[in-house]
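>>> What follows is a predicted protein model with its sequence.
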Amino acid sequence: MKLELGNFYVKDIEFGDNTTYDDGVLTINKEEALEVVFKDKHITEADLRIVKPGDMVRLVPVKEAIEPRFRVGGGPVFPGVTGKLEQAGNGETRCLKDMSVLVVGKHWGGFQDGLIDMGGEGAKYTYFSSLKNVVLVADTDEEFEKREQQKKNHALRWAGMRLAEYLGEAVKDLEPEDKDTYELEPLTKRSEDVSDLPNVAIVMQPQSQMEEKGYNDLNYGWDTNRMLPTLMHPNEILDGAMISGSFMPCSSKWATYDFQNFPLITRLYEEHGKTINFVGVIMSNLNVALEQKERSALFVAQMAKSLGVDAAIVTEEGYGNPDADYIGCIVALEDAGVKTVGVSNEATGRDGGSQPLVTLDPKADALVSTGNVSELIKLPPMDEVIGELEALARDGLSGGWEDDEVLGSSVKEDGSIIMENNAMFCGDQIAGWSPKTMKEY
């Protein structure tokens, strides 16, 4: 499979008469773009805003991030989700880089939603503060889940994907500024020079714990709770096969933007043919019952062994119960003779003194931490809030609270906030581009 991602580097975004891309400037016809949003009758209110790095703007509750794209030759950017089911990862897709579409609730948030500060001290906590962002801030008539802690956010998430596809059409007739080409030959047809290098795979564990549909990550529109570990070409992940779900403490989340740009995958591509033979992606899952966890780990280990994998990276979307899947998978791979490195965040408590993962094993002796979900973050008021600040305290965001006997509410009367890192939108960047570093004391 050969995938060409044609890149257009967005230097500025503005509203205007027509939706166009010219010399780095994306101009958006706001009325036309909102027509795309309102195609879903469940959207009751919607507006578009533009925010840029350094703006003293706080966004909450943030639900999703998507990179605008256009699939050359037609077809949906997200096969099986926004259009018919077809193969992703082959052909040409055009991408608007250095920007994203952010989906923000006008009022109601939930466990899986987060916060972004575009400027000030809080900007360092999330990658999305470094992007130019088109913000869809909207509300729906989904009354059944308005006050539920856990929301599917279906209308808002799908509106964000439609909007991203609409914006991507601005470059459909233009020549990309440059291209990234991703190609792997079939495993049995690689040159001797490549085949003699260490065989490396990445094992991805997307969020898939909810048995009720509508919450989990999607694989070609398929609820990942229903799947068993399967071999995927890395191009499929980079080209819209995977969609973020709506169940995950927010700092641990993989946004759809993360799947589209997954840095661990692109870094392995950079080393392919030089230091490693990149075998591909084993797409696994996260389960609830112990037997299900053990079964998935066995599938992953068998697949890796059959493929001749020498080394693997395992990365999980989440923490807590998923830690058992994560460590179990690492142990199963090690038992199969595969040298394995794990990448995840940790939950060591506000004081940093708790056990970092729910379960551990001596064989999991090469772990990369992307941060502590429980770390307390205090931030001053912002000049402007897009969405509703009170959602952080009121609606059960995983890093916010309405009252604490010591700290009070997460939202103070002056607009300042205190929260756990949990509520920072994709803040731990387990996908591989965390700005955090470790210090040894």
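Cool, the structure landed. Numbering: from 1, shown residues only.
>>> CA only for contacts and neighbour counts going forward, please
Noted.
>>> How about the contacts made by residue 138?
43, 44, 45, 46, 47, 103, 104, 105, 106, 156 (CA atoms under 8 Å, 6 or more residues apart in numbering).
>>> Which residue, neighbours along the chain excluded, lies closest to the first one?
Across the structure, with CA to CA, 6 or more residues apart in numbering as the measure, the residue nearest residue 43 apart from its sequence neighbours is residue 140 (4.4 Å).
>>> For the one you found, grab the count of nearby residues.
21 (other CA atoms under 10 Å).
>>> Kindly report the same for residue 355.
Residue 355: 12 neighbours (other CA under 10 Å).
>>> Settle this for me: the residue nearest to residue 43 is touching residue 154, isn't it.
No - applying CA atoms under 8 Å as the test, residue 140 and residue 154 come out as separate, 9.6 Å apart.
>>> hang on, the earlier thing: so what's the residue nearest to residue 43 up against?
42, 43, 44, 45, 155, 156.
>>> repeat for residue 123
Residue 123 sits in contact with 116, 117, 129, 130, where contact means CA under 8 Å, 6+ apart.
>>> Does residue 14 belong to a helix, a strand or coil?
Secondary structure assignment for residue 14 (DSSP: H, G, I helix; E, B strand; the rest coil): strand.
>>> Hmm, I typed the wrong one, I wanted residue 400.
Strictly by three-state DSSP, residue 400 counts as coil.
>>> quick one, what contacts it?
Neighbour list for residue 400: 392, 393, 410, 418, 419, 420, 423 [criterion: CA under 8 Å, 6+ apart].
>>> Against that first model, consider the following:
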Amino acid sequence: MKLEIGNFYVKDIVFGSALSYDKGLLTINKDEALDFIRQDERITEAQLYIAKPGDKIRLCPVKEAIEPRIRLNGKGSFPGYTSNLDKAGEGISYALKNCSVLVVGRHWGGFQDGLIDMSGEGQKYTLFGSLNNIVLVADTDEVFEQREQQKKNDALRRAGHRLAEFIAQCVKNLTPEDREVFELEAVIKRNPEIEKLPSVVYVMQPQSQMEEIGYNDLVYGWDMNRMLPTFMHPNEVLDGALVSGSFMPVSSKWSTYDFQNCPNIKALYKEHGKTINFLGVIMSNLNVALEQKERAALFVAQIAKTLGAEAAIVAEEGYGNPDADFIACCVALEDAGIKTVGVTNECTGRDGQSQPLVTLDVKCDAIVSCGNVSELIELPPMETVLGELESLGRDGLSGGWADDEILGPSVRKDGSIIMENNSMFCGDMVCGWSPKTMKEF
């Protein structure tokens, strides 16, 4: 399967009379784009902004991030979600790099929504503080969700994905600045020199714990709570087959942008044929009941063993209850004779003294930490807030609070904030972006 992505590197974004791209400058007709968004009658308020690195802008509550892309064959970039079900992972797509569409709530946030700073100390905590962002700030008529801690945000999420496709139209007839080619041959009958190398499989555990449809990550539009672990080509992940859901403390989340650009997959591709034989991706899930967790772990180990994997990397979206799935999967793989490395965040408490994962096992002796979700972060006021900063303390965001007997409110009267890392949008970057380093004192 061969996927070619033509890249256009966005250096600046402005609003203008027509949607266009020229030598790094992306121009968007704001009214035209908003008219397109408002075709969904569920959208009651919508506005577009531009947020670039260095801007004194704070965004909250952030719900989703998407890289603008377009397929040259005219089909949708997110099959089964924004368009009819179709195959992902092959053909040619064009992408606007260094750029994302961010979806921000006009009023209401929730457990799964977070914060981004475009400058200052807070900028370093998320990837998106370093990107040029088209920011959709919107609200919907979904009144029943306003005061719920968990929100589906279906209208807002779909609006962001549709807007990303809409914006990417401007490069359809242009010549890319460079091209990335991702091609991985069939697992069997590979070049003998490649087959001599250690065989490695990448296990992804996207969030799928909510039994009610509409909250979980999607594969080809299919709610992952309804599936068992399955083998996928890595190109499918990079090419829009997965869409981020609306569940999990937000620092732990994988946005759609993370799936589209998954650094762990790209790193494995880079080493394929050099130091490893990259077999592909086992797409697992996260469950609530113990029996479901054990069943998924058995499936993952069986698939990996059948493929002939000698090593595995397991990456977990979330923490807490999902830690049991993560550890069970690592143990099952080790029991099958497959050397396993885990990638996860930790929840060690504000003082860093608590047990890092809910459950542990001596067989899990190679784990990469992406930081402590409970670490306290204190940031000064920002000149501009896009969205509604009050949601950080008012609406049950996972790392914010209305008041604390010691620390006071998360959102102070002067606009400064104190919160846990939990509320940084996709801040743990388990998919491979994380720049954090562990030090021993």
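Looks like it came in fine. Fair warning: this is a prediction, and the values are worked out from it, not measured in the lab.
>>> TM between them?
Put the two chains on top of each other and the TM-score (TM-score structural alignment, normalised by the length of the first structure) is 1.00; 441 aligned residues with a CA RMSD of 0.5 Å.
>>> ok so, going back, which of the contacts of residue 140 of the first structure has the most neighbours?
Result: residue 156 is most packed of these (other CA under 10 Å), 25 neighbours.
>>> in the helix or strand containing residue 334 of the second structure, what counts as buried?
Per DSSP states H and E: residue 334 of the second structure is located in helix 321-335. Buried positions in helix 321-335 of the second structure, judged by neighbour count with 16 or more other CA atoms under 10 Å: 321-334.
>>> How about residue 315 of the first structure, nearest residue that isn't a chain neighbour?
Nearest one to residue 315 of the first structure, counting by CA to CA, 6+ apart, is residue 343 at 4.7 Å.
>>> repeat for residue 217 of the first structure
Residue 217 of the first structure sits nearest to residue 245 (CA to CA, 6+ apart), 4.0 Å away.
>>> got it, and residue 138 of the second structure?
Per CA to CA, 6+ apart, closest to residue 138 of the second structure is residue 46, 4.2 Å.
>>> I'd like to know which elements the helix or strand hosting that neighbour is packed against.
Per DSSP H and E: residue 46 of the second structure is located in strand 43-51. Judged by 3 or more CA pairs under 8 Å, 6 or more residues apart in numbering; DSSP states H and E, the packing partners of strand 43-51 of the second structure are helix 30-37, strand 132-140.
>>> Would you check how far apart the residue nearest to residue 43 of the first structure and residue 392 of the first structure are?
Distance from residue 140 of the first structure to residue 392 of the first structure, counting by CA to CA, to the nearest Å: 19 Å.
>>> Over to residue 371 of the first structure?
Distance, residue 371 of the first structure to residue 392 of the first structure, using CA to CA: 21 Å.
>>> of these two, who's got more company?
residue 392 (30 against 24).
>>> residues contacting that one?
Counting by CA under 8 Å, 6+ apart, residue 392 of the first structure has contacts 60, 61, 109, 114, 399, 400, 401, 410, 411.
>>> if I pick the fifth one, what's in contact with it?
Contact criterion CA under 8 Å, 6+ apart gives 249, 374, 392, 419, 420, 421, 422, 423, 424 as the residues in contact with residue 399 of the first structure.
>>> And the third one, by the same measure?
For residue 109 of the first structure, the contact set (CA under 8 Å, 6+ apart) comprises 60, 61, 62, 149, 151, 391, 392, 395, 396, 397.
>>> Just give me the closest of those residues to residue 163 of the first structure.
Nearest to residue 163 of the first structure out of those is residue 62 (CA to CA; 15.8 Å).
>>> how many degrees apart are the strand or helix carrying the closest one and strand 43-51 in direction?
Using DSSP H and E, residue 62 of the first structure sits within strand 57-66. Strand 57-66 of the first structure runs at 110 degrees relative to strand 43-51, counting by axes from the mean of the first three to the mean of the last three CA atoms, to 10 degrees.
>>> Could you list every helix and strand that strand 57-66 of the first structure packs against?
strand 99-105, strand 114-117, helix 154-168, helix 256-261, strand 384-387, helix 391-394.
>>> show me the residues around the nearest residue to residue 158 of the second structure once chain neighbours are set aside that make contact.
Using CA to CA, 6+ apart and skipping the chain neighbours, the partner closest in space to residue 158 of the second structure is residue 82 (7.2 Å). By CA under 8 Å, 6+ apart, residue 82 of the second structure lies in contact with 76, 158, 161, 162.
>>> farthest pair in those?
The two members of those with the most space between them (CA to CA) are 76 and 158, at 12.7 Å.
>>> Which one's more surrounded, these two?
residue 76 (21 against 18).
>>> I'd assumed residue 83 was in contact with the more buried one.
Yes - the criterion here is CA under 8 Å, and residue 76 of the second structure meets it with residue 83 at 5.1 Å.
>>> What sits closest to residue 97 of the second structure if chain neighbours are left out?
Nearest to residue 97 of the second structure is residue 9, by CA to CA, 6+ apart, at 4.8 Å.
>>> how deep is the one you found tucked in, by neighbour count?
18.
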